[in-house]
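**Q** Sequence first, then the predicted structure, then my questions.
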Amino acid sequence: MCRWLAYSGSPILLEELLYKPQYSLINQSLHSRLGVEPTNGDGFGVGWYGVDRTLDAALFRGVGPAWGDPNLRELAGHISSPLFLAHIRASTGTPVQHTNSHPFRHGRWMWVHNGAIREFPKVKRDLVLAVDPALYTSIAGSTDSEVMFYLALTFGLRENPVEAVQRMVGFVEATGRRYGVEYPIQMSVGTTDGEKFWAFRYSSEGESRSLFFSTDMTALRQLHPEVEALRHISAETRIVVSEPLGELVGAWQPVPEATYGVVQKGADLMAPFQPIAP
């Protein structure tokens, strides 16, 4: 369906994750190993915060395949960021257009999604009408992913991100089942306000799309003292990915089924995810 990654830690050039790893995100756009489709060529995007995180995120999005975009290649070698999201899209039926490329942004918040609301055309009207009227006019595209984002904002993403996503998923499931959809939602989601990052892995059928997080950097340095790159990033650096960027032993840990995680200053958090029915 799609592939995405999130980075939080010492400022690095975007190309360090988009292009340089063995199985970089650009490599995955052509040769995904764990995705439903091996090729993700229906648009791309990257959103990043500067060192001054009081400013809103910047976005660069395109509608072509990521592997062939020279502007992305150029920017990735010159933009350094302490927190960024990147996404490569494989459409589940909505058009390939600029407004349908992730990340989606509203104020300081960004959102990326891999998965689908099943039978979206059947339930779309009910879902969209539940969006706060003050937010409705900000919906620019036609994807289920963007509707999920604005439902989460409606349910309080800015105040309590975990509860807001739980309520969003519960509402989507209740709506879908009212229309006879057995398994209404499939998702891995990443969202951030520029300070913290939240990741969610969940599906109605209990067979969610893959998601991994990087091992604690202090432990990883002890495992691999020979890897020089690990010496130059902070102990709090964390990467969350749809699939691993390489085969370094011990570097990647799977996010369990029906789980959310929070990347933040100090100790990160991981806990079970349970939808809240309306």
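**A** Ah, there it is. All values derive from a computational prediction rather than experimental measurement.

**Q** all contacts plus neighbour counts: C-alpha atoms, from now on.
**A** Fine.

**Q** any idea how far Tyr183 is from Leu151?
**A** 19 Å (C-alpha to C-alpha, to the nearest Å).

**Q** Tyr49 now?
**A** 35 Å.

**Q** Below is an additional structure, to be compared with the one above:
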Amino acid sequence: MLGSKAATDMCRIAAYTGPEIPLENIIVRPAHSLLEQSQHATEAKLAVNGDGFGISWYGADTAPGLYRDVLPAWADENLTNLCRMVHSRLFIAHIRASTVGETSRANCHPFKFGKWSFCHNGQIPHFKAIRRRMQAALPDHLFEVMQGTTDSEMIFYTLLANGLDADPVAAMHATLQQIGPDGTDGPIKLTCVFSDGQTLFAFRHASSGTAPSLYASGVLDNGGRALASEPLCGTAARWTAIPTDTICAMTVAGMNTLDAAVAA
């Protein structure tokens, strides 16, 4: 039952791949849509997630479009208008409850670089202690485009530096190694959704305890598929939890688990 486990989640995520649809079909219209979750989350540490929002979406171009703002999702009428008018075959949406980094547009998810877009729910509690080391490990072309101060953006650029284009499993494994073991402030918790414009990738990890939630839908009415922090219909039995420590790849054809366990 939704909300029955210990709530460890913070931000909320929803993503879609399939036949082109208006963004509102995932973000606004479902009974437990991402917009609904921004004020009434049931599997989150906080019921209200009001520290900004963002959407990345793919069309004819390789690089995604991006819209982010610091307003609470429910307070920006531009969001509902955008979601009604913009159609996409693949998109990622995120509402933020901040843990690291001030409320600013640069710190809102998703983040993008080239063909990739990325968002994250969770926290590296000891991020301040490792931030300078992780920045120093980035190649110049990635360090120079960083705009924000979040652990989430650092995870994204570290994944890219570790070869995300070539091997998402190896990149995630190397990134977790760079993050290192827990500090004294609590366990590392990561749930990530990211895409190259062709495939939606999903990953959940907790160094101890429960990883932030993420579910995969079956085939939707229109033949597409979705990911969401909480089932968009509000009924968990109709969705499948993404397994921990394994990268899953979702396309219109289905969802596959990539070869190796990331945290093995």
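**A** That came in fine, so what should we check first? Small disclaimer: the values here were computed from a predicted structure and weren't measured.

**Q** Any idea what the TM-score is?
**A** After superposition, the two chains reach a TM-score of 0.91 (TM-score structural alignment, normalised by the length of structure 2), with 254 aligned residues with a C-alpha RMSD of 1.8 Å.

**Q** Neighbour count: Tyr49 and Tyr183 of structure 1, which is higher?
**A** Tyr49 (23 against 16; other C-alpha atoms under 10 Å).

**Q** The spatially most central residue of structure 2 sits in which helix or strand?
**A** The residue lying closest to the centre of structure 2 (C-alpha atoms, centre = their mean) is Cys119, at 3.2 Å. Element membership for Cys119 of structure 2, per DSSP states H and E: strand 116-123.

**Q** Would you mind giving the residues in structure 1 matched to the helix or strand just after that strand?
**A** With elements assigned by DSSP H and E, the helix or strand that comes after strand 116-123 of structure 2 is helix 127-137. Alignment of helix 127-137 of structure 2 against structure 1: residues 120-130, by TM-score structural alignment.

**Q** Buried residues of that stretch, list them for me.
**A** Residues of stretch 120-130 of structure 1 classed as buried: Phe120, Val123, Lys124, Leu127, Val128 (neighbour count, 16 or more other C-alpha atoms under 10 Å).

**Q** Which elements pack onto the strand holding Cys119 of structure 2?
**A** strand 12-22, strand 87-95, strand 111-113, helix 151-161, strand 189-195 (3 or more C-alpha pairs under 8 Å, 6 or more residues apart in numbering; DSSP states H and E).

**Q** Using TSV, lay out these together with distance to Ser208 of structure 2 and mean neighbour count.
**A** Compiled in TSV, these are given as follows (distance: least, C-alpha to C-alpha, whole Å; neighbours: other C-alpha atoms under 10 Å):
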stretch	distance to Ser208 of structure 2	mean neighbour count
strand 12-22	21	24
strand 87-95	24	27
strand 111-113	27	21
helix 151-161	18	23
strand 189-195	8	24
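
**Q** Please convert those to a markdown table, extending it with distance to Ala216 of structure 2.
**A** Formatted as a markdown table, these follow (distance: least, C-alpha to C-alpha, whole Å):
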| stretch | distance to Ala216 of structure 2 |
| --- | --- |
| strand 12-22 | 9 |
| strand 87-95 | 13 |
| strand 111-113 | 22 |
| helix 151-161 | 22 |
| strand 189-195 | 11 |
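
**Q** Quick one: closest of these to Glu144 of structure 2.
**A** helix 151-161 (10.7 Å; C-alpha to C-alpha).

**Q** Which elements pack onto the closest one?
**A** Using 3+ C-alpha pairs under 8 Å, 6+ apart, helix 151-161 of structure 2 is in contact with strand 116-123, helix 127-137, helix 140-143, helix 168-179.
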